[in-house]
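Chemist: below is the structure, and that's it, no one-letter string:
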């Protein structure tokens, strides 16, 4: 069903030259590709001159929108001063040092050192290597398994994709690899049983985690990694008390909690970190995306002093800390990270997000009444609307019908770019969006959903 009407700005050159990620590439010559040419504020414009509200902040990342002059000036100044240098072999650059200090200042838990990567995937991949390195240093060579969750998303490198709990990231890729375990997804709407309260659901997921740990042996498990809000799994917000219950089980078995803040960091949930919003107490943290407001690639791993000291001890034994990326700590990216945090602070982006949150919640709750929508979910300025064939029974559409992707395409035709995650339509606008712009975004969202509902009814998709 996807892309029944080809896009009018079909770009043959683009189709022939690029291997597009997360795209049904077997259909690309039919559906075409939209080529973006410029951006301004919350809008992006394609090569045909059409404007769209970028309702996903690109890929959950362009928190300051497009064309911010302060960011452009910071990039230009850094390019003139030092366009590249590395941080291998005890070298460094002022932007890398300054950004590490800023991250320590705003971290939700005590942090001693920051390791820079080029992406969130590399950050989460590094988290696993560091957990292994730490346990080798501590004389625990068998404590190496990592727990993730069903529907989690942690990236696309071999290890990060293994941590990811989505079949599409495993099928055809020979994943997941060994040492990765998956526990329950904390989605009460989908996985709660009839008559079960949210509190009972939380207790059941905590017991399931405990059973997994005891079955595998706590002396074989190094860490659990979790997103405060599960993004690419469908914007899943855990029930109240979930992380407190999970944390108690992990602490009891000496298993560290890694917070994947790649999507939820830097104000997205109404606090600096999703960990603060969801009452997580992680030992280490992964960050990326809004770290630079997406103006350059950068990821980071943040670790406390006690864990860092285990690295020091093992480096003394082995002769070196042999891990790193050519562009980790790139001076351009770090300068933009410094400037982004400065802008978040001086423009009170957190306060702006909090001001918008009631309207965001109101408009999403209104969408829950739409005949296509089974549930809406939200936290701060990130949300999702799950489309269902039957609201009463929560019956999903057959994935082959492509209802979510078709709804996303129709929304795009109305001038708003959102993202279909299966049959959940995700929304994650730039944090600079105004109330009027946010209302316009939801108006376009609703128009697209109305058209999708008409299409579903015409095709008889609820009965097939």
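Modeler: Great, that's in hand. Source: prediction; values computed, not measured.
Chemist: switch to C-alpha atoms for all contacts and neighbour counts from now on
Modeler: Fine.
Chemist: tell me the SS of the most centrally placed residue in the chain?
Modeler: In the chain, the centroid-proximal residue (CA atoms, centre = their mean) is residue 263; its distance is 3.5 Å. Secondary structure, DSSP: H, G, I helix; E, B strand; the rest coil: residue 263 is coil.
Chemist: excluding chain neighbours, what is closest to it?
Modeler: Of all residues not flanking residue 263 in the chain, residue 60 sits nearest, at 6.1 Å (CA to CA, 6 or more residues apart in numbering).
Chemist: so who does that neighbour touch?
Modeler: Listed by CA atoms under 8 Å, 6 or more residues apart in numbering, the contact set of residue 60 reads 263, 289, 290, 428, 429.
Chemist: could you rerun that using 10 Å?
Modeler: 231-232, 262-264, 268, 289-290, 293-294, 382, 426-430 (CA atoms under 10 Å, 6 or more residues apart in numbering).
Chemist: now which of these would you call buried?
Modeler: 231-232, 262-264, 268, 289-290, 293-294, 382, 426-430 (16 or more other CA atoms under 10 Å).
Chemist: out of those residues, who's nearest residue 312?
Modeler: residue 262 (26.5 Å; CA to CA).
Chemist: now for the closest one: which residues touch it?
Modeler: 60-61, 119-121, 123-124, 154-155, 227-228, 231, 273-274, 285-291, 299-300.
Chemist: one more time with 6 Å, if that's ok
Modeler: Neighbour list for residue 262: 120, 287, 288, 289 [criterion: CA atoms under 6 Å, 6 or more residues apart in numbering].
Chemist: what does stretch 209-224 contact?
Modeler: 142, 143, 144, 145, 146, 147, 148, 253, 255, 256, 257.
Chemist: hmm, 8 Å instead?
Modeler: So stretch 209-224 is contacted by 131-132, 135, 142-148, 183-184, 246, 249-250, 253-258 (CA under 8 Å, 6+ apart).
Chemist: got it, and stretch 101-109?
Modeler: 110-114, 272-273, 275-276, 281-283, 338, 341.
Chemist: out of those, what pair is the most spread apart?
Modeler: It's 281 and 338 that sit farthest apart of those, by CA to CA, at 24.9 Å.
Chemist: not counting sequence-adjacent ones, nearest residue to residue 228?
Modeler: residue 274 (5.4 Å).
Chemist: how close does that neighbour sit to residue 19?
Modeler: From residue 274 over to residue 19 the distance is 33 Å, taken as CA to CA, to the nearest Å.
Chemist: neighbour-wise, which of these two wins?
Modeler: More crowded of residue 274 and residue 19, by other CA atoms under 10 Å: residue 274, with 27 against 11.
Chemist: residue 340 against residue 293, yeah?
Modeler: Yes - counting by CA atoms under 8 Å, residue 293 is a contact partner of residue 340 at 6.2 Å.
Chemist: packing partners of the longest helix anywhere in the chain?
Modeler: Ranked by residue count, the top helix of the chain under DSSP state H comes out as helix 435-459. With contacts defined as 3 or more CA pairs under 8 Å, 6 or more residues apart in numbering; DSSP states H and E, helix 435-459 has these neighbours: helix 349-367, helix 403-413, strand 416-417.
Chemist: here's the one I want to compare it with:
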């Protein structure tokens, strides 16, 4: 079956030059947190596929929910004033689980579509609500919000713009939050937070707060390096946004559905967003689904827009698909009945303790962990915060060594990201960290030759 690797697939987030010599990994089956390729080689997938397989790769209750839904209503759309019962029930359950903070749910089929949709809803609200100048979106360096035109414009990762005539001119870019890399010598966390919040304020004021529709931000930046904010960051940012009358859209495509130990990541940080975008973990990756939870203001704005525009000219064929909705409902039941949040708290403690043992390696500058998200930052000199030459590709080498040892991680430059399924056991964590340590040591030994 190795001939499968030559099939004409365009792989996202992939350097296709590499695969001219190194064929892609073709996965055939999964069991728990492990997957096997077409040659029978087994791997621990410590990235949950692409940050999304929160319950691993063989959860029987999700498979049963999908099977039953296919037998009952295998296809329908949420459009033209019609939808499936599963879609309506999912919307009701999401709103109830969110604690009554939101008024309605829009369904798409992916995280990119969710972010793209909320941008359009924000602009629609401004156009019909008497503030048509509000078109700008505040977004952060190193942020990731999807790959469609609007969502990719918000990205603070240059490779998402290169060659695509992006970004479009509606983003107000403000600093990322990465204390380890970006703090000045002698600067405390509180001083660092005050400085970047001050810079954020200056850039928004320069653009004109009256021209800003919202800030879109991940509670914890995932693809930007698993950047965990200092304790004072989100309270200070929330205060600033209230002062400038700018709503927050919490992008929970990675952080939602238990990944940070809460239903949504914004709850961990005490935020009050005007809208929330979700995907990935909403179905634990078992079916494509995205959604936007809309607060009272945006819910009312969409309803009011009908008086001006009539038909809402936005939607998608597969948004709110009945099978995906059934899987998402089963996922919510699992989260609730198996007390997944408590399990994530245990996983966080295990990951943090185990990964911190890597700090005795001279090339490990920092370990970050929050919920079931973690990162190991590789540096030529961790104490002096001196990075490796990017051309050396140390992170890429570590990921390759890990894969050769049966461990899948993601290299984000010289940051090794981990996002293991939330069912990962203590024994699994020990094995993951052991394999990662060996991979780092092997890559550094090769670099020294």
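Modeler: Yes, it's here. What you see is a predicted model, and the numbers here were worked out from it, not measured in a lab.
Chemist: counterpart of the residue nearest to residue 228 of the first structure over in the second structure?
Modeler: The pairwise alignment with the second structure assigns residue 274 of the first structure to residue 265, based on TM-score structural alignment.
Chemist: could you do residue 137 of the first structure as well?
Modeler: Checking TM-score structural alignment: residue 137 of the first structure goes with residue 128.
Chemist: contacts only, for that match.
Modeler: Residue 128 of the second structure touches 301, 304, 305, 308, counting by CA under 8 Å, 6+ apart.
Chemist: how far away is it from residue 312 of the second structure?
Modeler: 13 Å.
Chemist: which SS class is the corresponding residue of the first structure for residue 172 of the second structure?
Modeler: Taking TM-score structural alignment, the alignment pairs residue 172 of the second structure with residue 181 from the first structure. Following three-state DSSP, residue 181 of the first structure is assigned to strand.
Chemist: okay, now the equivalent of residue 408 of the second structure over in the first structure: neighbour count?
Modeler: Structural alignment places residue 408 of the second structure opposite residue 417 in the first structure (criterion: TM-score structural alignment). The tally of other residues near residue 417 of the first structure (other CA under 10 Å) stands at 28.
Chemist: could you do residue 87 of the second structure as well?
Modeler: Neighbourhood size, residue 87 of the second structure [other CA under 10 Å]: 25.
Chemist: that one: which element?
Modeler: helix 85-97 (DSSP states H and E).
Chemist: in the first structure, what range does that helix match?
Modeler: Going by TM-score structural alignment, helix 85-97 of the second structure sits over residues 94-106 in the first structure.
Chemist: ok, now stretch 338-346 of the second structure?
Modeler: With TM-score structural alignment as the criterion, stretch 338-346 of the second structure aligns to 347-355.
Chemist: run through who's touching the matching stretch.
Modeler: 267, 268, 269, 270, 271, 272, 343, 344, 380, 381, 431, 432.
Chemist: if you set the cut-off to 6 Å instead, what comes out?
Modeler: 267, 270.
Chemist: check the mean deviation of the helix or strand following the helix holding residue 87 of the second structure from the first structure.
Modeler: Counting by DSSP H and E, the element after helix 85-97 of the second structure in chain order, helix or strand, is strand 104-108. In the superposition with the first structure, the average deviation recorded for strand 104-108 of the second structure is 0.4 Å (mean CA distance after the TM-score superposition for the first structure).
Chemist: how far does the helix or strand that strand 104-108 of the second structure is followed by sit from its chain's centre?
Modeler: Under the assignment DSSP H and E, the closest C-terminal helix or strand after strand 104-108 of the second structure is helix 111-128. Chain-centre distance of helix 111-128 of the second structure: 19 Å, with CA atoms, centre = their mean, to the nearest Å.
Chemist: what range in the first structure does stretch 374-390 of the second structure sit on?
Modeler: Taking TM-score structural alignment, stretch 374-390 of the second structure hits residues 383-399 over in the first structure.
Chemist: mind listing what's buried in stretch 168-179 of the first structure?
Modeler: 169, 170, 175, 176, 179.
Chemist: stretch 48-68 of the second structure now?
Modeler: Buried, per 16+ other CA under 10 Å, within stretch 48-68 of the second structure: 48-49, 51-59, 62, 65-66.
Chemist: onto which residues of the first structure does that stretch map?
Modeler: Going by TM-score structural alignment: stretch 48-68 of the second structure matches residues 57-77.
Chemist: ends of the matching stretch, how far apart?
Modeler: Terminal-residue distance, stretch 57-77 of the first structure (CA to CA): 25 Å.
Chemist: swap in stretch 85-94 of the first structure?
Modeler: OK, stretch 85-94 of the first structure end separation, CA to CA: 10 Å.
Chemist: can you check stretch 381-396 of the second structure too?
Modeler: Terminal residues of stretch 381-396 of the second structure lie 18 Å apart, using CA to CA.
Chemist: that older thread, have a look at how far, on average, the match of helix 85-97 of the second structure is from the second structure.
Modeler: Using mean CA distance after the TM-score superposition for the first structure, the mean distance for stretch 94-106 of the first structure is 1.0 Å.
Chemist: how far off centre is that stretch?
Modeler: Using CA atoms, centre = their mean, the offset of stretch 94-106 of the first structure from its chain centre is 22 Å.
Chemist: just the buried positions in it, please.
Modeler: For stretch 94-106 of the first structure, by 16+ other CA under 10 Å, it's 95, 96, 97, 99, 100, 101, 103, 104.
Chemist: isn't the second one right up against residue 334?
Modeler: Yes - Residue 96 of the first structure is within contact range of residue 334, at 5.3 Å (criterion: CA atoms under 6 Å).
Chemist: can you give me the helices in the second structure?
Modeler: 48-51, 60-72, 85-97, 111-128, 149-154, 179-182, 189-207, 233-244, 265-268, 296-309, 322-337, 340-356, 394-404, 426-448.
Chemist: determine which of the ones you listed approaches residue 386 of the second structure most closely.
Modeler: That would be helix 179-182 among the helices of the second structure, by CA to CA, at 9.3 Å.
Chemist: show me what that closest one is packed up against.
Modeler: Applying 3 or more CA pairs under 6 Å, 6 or more residues apart in numbering; DSSP states H and E, we find helix 179-182 of the second structure packed against no helix or strand.
Chemist: what's the mean distance for that helix versus the first structure?
Modeler: Mean for helix 179-182 of the second structure is 1.0 Å (mean CA distance after the TM-score superposition for the first structure).
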